[in-house]
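Participant: My questions are about this predicted structure, shown below with the sequence.
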Amino acid sequence: MLQLKAFYETLRSERKGNFKGDICILSTSLTKPVQDFLSRDGIKYHIDPIEFLFSSSLAKKIGLFEHVRNVVNTAFQSTCHHLSPYSDIAAQRCKEVAAISLFSRAIANREHTRIWQVTGKALFETYRNKHFSKLGILSLFDSIRNDYDKILLCDGDMIFQRPVSELFELVNDDRAYVGDEINSITPGTGIYRSNRLAARLHPKKLSKDLSMGPNAHELNVGVILSRTNRMEQLMNEWKSIMFENGIEDLFYAHPSDFWHEQDYMRLLRDMNPEKFCNLPTTSLMHLCNQGNTVLREENGLFKMKSNEVLPTIVHFPGASWKNYHNIKSYYMKSILTSLNGLGIYK
């Protein structure tokens, strides 16, 4: 809720986002107090638990995968905390081998069904909330398709520094407008390793489509902007390539180099680059994977080091907000104090 408060306050501020349109929160579940708070503040919400996921074997395998990773990480944390940096590399490899062995044995023994009942389902629900909640927009299109020309679909861990109308004005065709992270997909990076793994596992489907090299960058799904019809098409394509294309095993293919939902969106762009347009860093900056090297924080504002421009959106994925004093102090307020201020708890 603290991130959401920073999000919509800067989005609506006349001196910042100056957004006058509708805001709708997508969620797999919302408590009644949160629903009441959103309604009082004029914010719409749409709840979709995305039930189809739970009827698939993929859900049980991801639940098992998360369970195994937790078990292995816990075991190694208790025994390897004293290791040197060089030993840490060896420990990481040992963790990967242990996780692969445990996961393979559990699948062979059909343990994923039992573990699903114990911890797997809860772990998958957490995973769904983090990685698949955007798919909830699919069940919303019937009621919004004819009401909105353009949609900005974004995470809540971001702030707005300039009028978002500047972003909407960029959309003048049927492409999806997205933003890249700074780092290239080159040898030594995690995305490069996961792409290589994917190409080895599915050479006929993926070897020609995956972009790698100094000019290839990670597409961050934290912000997607497009016309409404393109957004609906894109969300259906995303769902299809994740769950209906025969490459869903990449979600649990390796303890470290597994794919996230974001990788599948990047694959869609690699396959159809003409359907996407990259937003400039003056419009959107993701503060991960070296994004912090091109911005500086000054009195709560984030400026490009090269030209002092304020990016319209600054996104803090992966808890990168912890590196910035003003944002950190905002997010780290007392939870009780913040809920009182929001009128959610009294």
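Facilitator: Received it, and whenever you're ready, just let me know what you need. Residues are numbered from 1 along each chain as shown.

Participant: CA atoms for contacts and neighbours, from now on please.
Facilitator: Will do.

Participant: Neighbours of residue 78, how many?
Facilitator: Neighbours of residue 78 under the rule other Cα atoms under 10 Å: 9.

Participant: ignore the last one, residue 177
Facilitator: 22.

Participant: That one should be in a strand, yeah?
Facilitator: Yes. Under DSSP: H, G, I helix; E, B strand; the rest coil, residue 177 sits within a strand.

Participant: put this beside the first:
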Amino acid sequence: MTIKSVLKLLIGAILVLSIVGCSDDDKDTKKQETPKRNISLNQVDVSDYQFTMNNQDAVSITLLQDNSNYFTITINKSRIQKGFKFLRNKDNYNTVDKDVDISATFTKDNFNFLPNINDNSFIELEVIDYDKINKKAIIKVSTTVVNTNNPKDTIGFNDAELTFTNSDTKAYFDLLTKNLNSKKTIGNSITSKNIQNVIKSLKENYDISAVGFNNSKLIQKDICLNENFCEVYADKVQIQAVSKNIEALTSSKVTPLYYQQVCSAIMIGLTDANREIIEQQIPQYFNHASKNGKSKWKALGVEITIAPDNQNLLGCSFYKK
């Protein structure tokens, strides 16, 4: 049975939301009858600075519980019109019009969940109402996203109805569609700065040049999909930055030494710590995890987690407050 709650926010957004999570034992259905995990997202925010997606003005809507549990969806502003519908699932994952793209990321307890070519994974959005005169918009969202470390671990929600109006504290409706002339840009977000520091650290400490997907040349404007999600590759190691969390996805195509060097580079990039000290610590964290199943440490303002993925490969993730 899903949890249903109506959360009225005084700051101008109303959210009707049912969140469900499932693990390996759950059936592959869009709505889970007996969810293993539940999460209540009781705050809504809208990005208040200018950035683009697919070379068009875009806006990010974030539903959050706290800094470790939140969902972000990004959409081109031109698509926020009454009647607009969007669905991406396994049947059209690679064919849906990229010019009508919508991105979604979910972070739970500092673990990243993203859409995937998976029977259970989808993003569905509908603009139910868009009233310029009364300055009110209603958007309904459903999604299931996949744990980047374990594709059988999914989380999502069905029929989240978001109502946006203007208020004394923030003009939510205006932010959805108006073009902004703000000096703030996506490149100034915490996520973007963290990934840039990691790119620099990889090169300076290990002579590793970050690249794009399929070893393509790294193009700066393509590194970050939105202000909360950035991604690069270090050879076959995929590095994802989601809000304040950075994770190096495991890869069986690189040596353990190379992967741990990537982990060290991330830690150095986030803290500007001495390389020799970090290179002493990271193998200790992995050794502890191999013996105990998982290791979690706090050092230099960063929370480090070493944990196995579904292939039992140990991976590293970092959360910097």
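Facilitator: Perfect, I can see it now. Given the structure is predicted, the values throughout are model-derived calculations rather than measurements.

Participant: Got a TM-score for the two of them?
Facilitator: Superposed pair, TM-score by TM-score structural alignment, normalised by the length of the second structure: 0.26. Supporting alignment: 153 aligned residues with a Cα RMSD of 7.1 Å.

Participant: where along the stretch 51-200 of the first structure do the helices fall?
Facilitator: With DSSP state H, counting those that start in this stretch, the ranges of helices along the stretch 51-200 of the first structure come out as 57-79, 85-108, 111-115, 121-131, 141-144, 165-170, 190-201.

Participant: what does the shortest one contact?
Facilitator: For helix 141-144 of the first structure, the surrounding residues in contact (Cα atoms under 8 Å, 6 or more residues apart in numbering) are residue 232.

Participant: what about residue 225 of the first structure, helix or strand, and which?
Facilitator: strand 213-227 (DSSP states H and E).

Participant: hang on, the earlier thing: any chance of the helices of the stretch 51-200 of the first structure in TSV, with distance to residue 44 of the first structure too?
Facilitator: Output for the helices of the stretch 51-200 of the first structure, formatted as TSV (distance: least, Cα to Cα, whole Å):
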stretch	distance to residue 44 of the first structure
helix 57-79	29
helix 85-108	41
helix 111-115	37
helix 121-131	19
helix 141-144	12
helix 165-170	20
helix 190-201	36
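
Participant: Which of those sits closest to residue 338 of the first structure?
Facilitator: Nearest to residue 338 of the first structure, of all the helices of the stretch 51-200 of the first structure, is helix 121-131, at 22.6 Å by Cα to Cα.

Participant: residues of that closest one that come out buried?
Facilitator: 121, 123-125, 127-128 (16 or more other Cα atoms under 10 Å).

Participant: which SSE is residue 268 of the second structure in?
Facilitator: Counting by DSSP H and E, residue 268 of the second structure is part of helix 256-271.

Participant: Which elements pack onto the helix or strand that that helix is followed by?
Facilitator: The first helix or strand that comes after helix 256-271 of the second structure along the chain, using DSSP H and E, is helix 275-292. Identification of packing neighbours for helix 275-292 of the second structure by 3 or more Cα pairs under 8 Å, 6 or more residues apart in numbering; DSSP states H and E yields helix 256-271, strand 295-299, strand 302-308, strand 314-320.

Participant: export these to CSV and tack on mean neighbour count and distance to residue 74 of the second structure?
Facilitator: What follows is these, written out as CSV (neighbours: other Cα atoms under 10 Å; distance: least, Cα to Cα, whole Å):
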stretch, mean neighbour count, distance to residue 74 of the second structure
helix 256-271, 22, 26
strand 295-299, 14, 31
strand 302-308, 21, 27
strand 314-320, 23, 22
